[in-house]
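Chemist: okay, sequence plus prediction incoming.
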Amino acid sequence: MMYKIEMLDMRKVRNWILLSLTLLLSCNRDAVYTVSIQGELEGVKYGTAYLRTFGEKDSFLLSSAIEKGRFVLEGVLPEKGRYTLQINRKVLYLFLDGEKIQLKGDYKQLNNSDVKGSLANELEQEFYLLLEENYQKEFRELQAIYREIIQQEDQHAADDVMSQMLKLDEKRYVLVRDFIKTHPDNIFSIFLANTEIKGSYEKGKELYALLSPSMQQTAQGREVKQQVDELAVSALGVPCPEIQAETEQGELVVIDSLKGNFVVLDFWASWCGPCRQEMKNLRILHKEFAVKGVRFVSISFDDSVEKWKEACEEEQIPWMSLHDKNGWKNSKIRKAMGIQFIPFIVLLDRDGNIIAKNIRRNQLRDKLLEVTEE
């Protein structure tokens, strides 16, 4: 046991040296965050507690031996934010913004509610309770109905229910926006803003503006600002970024060549079940609006050309079907359009400008009716 404790102490010294060098080289002294996490656990006597950078498995920032269920993690972190606390095999993802944090509870049932002294962590729990009552319950109910209808193969009914589910996204956005507005000076609000942008320049700009200047200047705040700035090239009303993709025969098609038509861009992949389901609705819309000068184009992010071609054969897509040869991970199209998930549908006007993003089902149909009847 003595050997293990000595090794942990050496690691702690090393961590302190690295953090001290970071602080000496840092220009933003306000970002310095000193924290003490005191743990008192039942159901575990010995082991090790680690604090890591969130999302990075090997980035150990602080460590402490556990003796008779107690440990103390003390040190200097780059800034307040989200971190990973690992206690033996137990892992908690925490928002830390207090100087003195207490963790007390049963090891086997340990969760974020056992953490005291971090307002950001408490706000996270408050928000998700709010979300559960005002969004999640209704969403799950609609989701259950949708699954039953899909089994009955009633596409029109399925489109109606899916449209209701999509409208709930706006309700969720309002909840997020109002929560950030109420808590503009907390790191948890930065996290909310970042997760709710969802490829929308307009929403990202609004949410970022609600953050306090001090939150905007944090590393996490600057990441939100960078994401918003990158989305400016695919904002509503601007020309669609350059999109080039290949046909099954390997011919290159430039979307800009379709100017003069309204264009529905359907981004999908063979492995995406909801994408394949979305095509059932697009078939209905294609029959209704192709005669009105609307062009439909599906662009796949499949990494495998073979799997894409196989899916095209299965779907018998009646409109132009293209493939982004860079696949999902390396797609320049996906980055330019701010696509984080699929299906993702974009509508272009006759001049090639973006007039709607992330629009589906009845919402898409209503928009197509609006623009084609003008």
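Modeler: That came in fine, so what should we check first?
Chemist: drop to CA atoms for contacts and neighbour counts, all remaining ones
Modeler: OK.
Chemist: what segments of the stretch 101-250 of the chain are strands?
Modeler: Taking DSSP state E, counting those that start in this stretch as the criterion, the stretch 101-250 of the chain contains strands spanning 115-116, 244-246.
Chemist: which secondary structure elements does the shortest one contact?
Modeler: Under the contact criterion of 3 or more C-alpha pairs under 8 Å, 6 or more residues apart in numbering; DSSP states H and E, the helices and strands touching strand 115-116 comprise strand 100-106.
Chemist: against Ile37, how distant is Gly69?
Modeler: Computed as C-alpha to C-alpha, to the nearest Å, the Gly69 to Ile37 distance reads 14 Å.
Chemist: who has more neighbours, those two?
Modeler: Using other C-alpha atoms under 10 Å, the more surrounded residue of Gly69 and Ile37 is Ile37, with 21 against 18.
Chemist: doesn't that one fall inside a strand?
Modeler: Yes - judged by DSSP: H, G, I helix; E, B strand; the rest coil, Ile37 forms part of a strand.
Chemist: so what's the closest residue to Leu207 other than its chain neighbours up against?
Modeler: Ranked by C-alpha to C-alpha, 6 or more residues apart in numbering and with sequence neighbours excluded, the top spatial neighbour of Leu207 is Ala193, at 5.6 Å. Counting by C-alpha atoms under 8 Å, 6 or more residues apart in numbering, Ala193 makes contact with Val176, Arg177, Ile180, Gly204, Leu207, Tyr208, Val224.
Chemist: alright, now check it against this:
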Amino acid sequence: MRLVIIAILLCCAWGCSEAGGYCFTMKGRVPGMKYGTVFIRTNDSESRVLASADLDNYEFILKGELEEPGCYVLQVNDKKMTVLLDGQELVAEFLEGAHLKNLKGSPAQDCFKKYEMEMGKKVSEMSGKNVDVENIFSFAAEDELQQLRFKETCIFIEKNPDNIASAHIALTEMKNDYDKGIKMYELLSERVKRLEIGKALKRKLEQVESVANGKKFPEIEVCSIAGDSLTLKDWSGSVYVIDFWASWCGPCRAELQYLKKLYKELEGKGVKFVSVSLDNSPKAWARANAEEKLEWLSVRNRYGFDLEQGICKALDIRSIPFIVVLDKDGTVAGKSLRQEVLRNKLLEMLK
């Protein structure tokens, strides 16, 4: 009897059909767009249309039934935006050009908006402590800021464990960091974990778990400057700095200048450097490699910057420069480390 009552309460909260789905009505007025179509789509690569309505005389009323509350894409003509849907009666407010200003009636959207406001305030306060220009733009300051952001994010999720916004925030904030992701995942309620948005976070964790800190670093299929195929797999015996870069990446080329200085400083102290180009073009890489005159092993990823194959998929590399540090056992000791943060990590490991 108690389970029946709980089910009824959940249906009232979310809106249910006889099939048990999530029903909602969304009303809206879109300044500057008199006619067109409004869609709700899946928030994935398939982008399937789940509901739609006509935009007539700047206004629309969209009624839909989804499998469950979660993260979806709201599309107005050709303008797309991510939204969190978990209320029955929704009112979408737009600025000129179909820019979403607010989505009333969605507790999850309100929760996410609150998170952004609170985080913006915290980041501003933290940035204000680094008053001199040198500190503001240092990677040490950026690293400290990211640590603060993660700490405050965990506090926020812990306060809102049963809101789907917390799972959405965790998905965004974890990037490819398994340790951060699993901590945020464990703060979520069991209900949110069972929803698709919670399952998406779990899948992301499973994807990057193999290269989490403390895990053995995988093999890399690469090509030499002569075009020979190689497999880099023996990472033991030294501390390794593996730099993923590309010829067309300005920040990567700037980071290489710092790595050259660091190489000179740590030469002969048990640290080996490896640069792995993600260039799709062997010629572009060869030209950049000749310009940089690297004094350590320099190779090109066999799959270039293909996100769905090889090391890019294994490490979930979405942006570069991306630097990984391995300990003498060939296990991951740190990822996404740069400049003085990287140097401090290496000096600590060499003690």
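Modeler: Yes, it's here. The model shown is predicted, which means the values in this text are computed figures rather than measured ones.
Chemist: can you find the partner of the residue nearest to Leu207 of the first structure in the second structure?
Modeler: Alignment of Ala193 of the first structure against the second structure is given by TM-score structural alignment, with Ala170 as its counterpart.
Chemist: so where do the helices sit in the stretch 1-150 of the second structure?
Modeler: 2-14, 107-129, 133-136, 139-159 (DSSP state H, counting those that start in this stretch).
Chemist: of these, which is nearest Ile323 of the second structure?
Modeler: Shortest separation from Ile323 of the second structure across the helices of the stretch 1-150 of the second structure is recorded for helix 139-159, at 13.4 Å, computed as C-alpha to C-alpha.
Chemist: what's the counterpart of Ser300 of the first structure in the second structure?
Modeler: Residue correspondence to the second structure (TM-score structural alignment): Ser300 of the first structure is matched to Ser277.
Chemist: pull the number of nearby residues for its match.
Modeler: Ser277 of the second structure has 28 neighbours, counted by other C-alpha under 10 Å.
Chemist: ok, the nearest residue to it once chain neighbours are set aside to Val222 of the second structure distance?
Modeler: Nearest-residue entry for Ser277 of the second structure: Arg300, 4.4 Å, with adjacent residues in sequence omitted and distances by C-alpha to C-alpha, 6+ apart. Distance, Arg300 of the second structure to Val222 of the second structure, by C-alpha to C-alpha: 5 Å.
Chemist: could I get the strands of the stretch 101-250 of the first structure as CSV with distance to Pro78 of the first structure and mean neighbour count?
Modeler: Rendered in CSV, the data for the strands of the stretch 101-250 of the first structure read as follows (distance: least, C-alpha to C-alpha, whole Å; neighbours: other C-alpha atoms under 10 Å):
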stretch, distance to Pro78 of the first structure, mean neighbour count
strand 115-116, 21, 19
strand 244-246, 41, 18
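Chemist: okay if I get these as CSV plus distance to Trp328 of the first structure?
Modeler: Supplementary listing: these in CSV, determined by distance: least, C-alpha to C-alpha, whole Å:
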stretch, distance to Trp328 of the first structure
strand 115-116, 38
strand 244-246, 13
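Chemist: Gln339 of the second structure -> the first structure?
Modeler: Aligned counterpart of Gln339 of the second structure in the first structure: Arg361 (TM-score structural alignment).
Chemist: and Leu266 of the second structure, by the same measure?
Modeler: With TM-score structural alignment as the criterion, Leu266 of the second structure lines up with Phe289 in the first structure.
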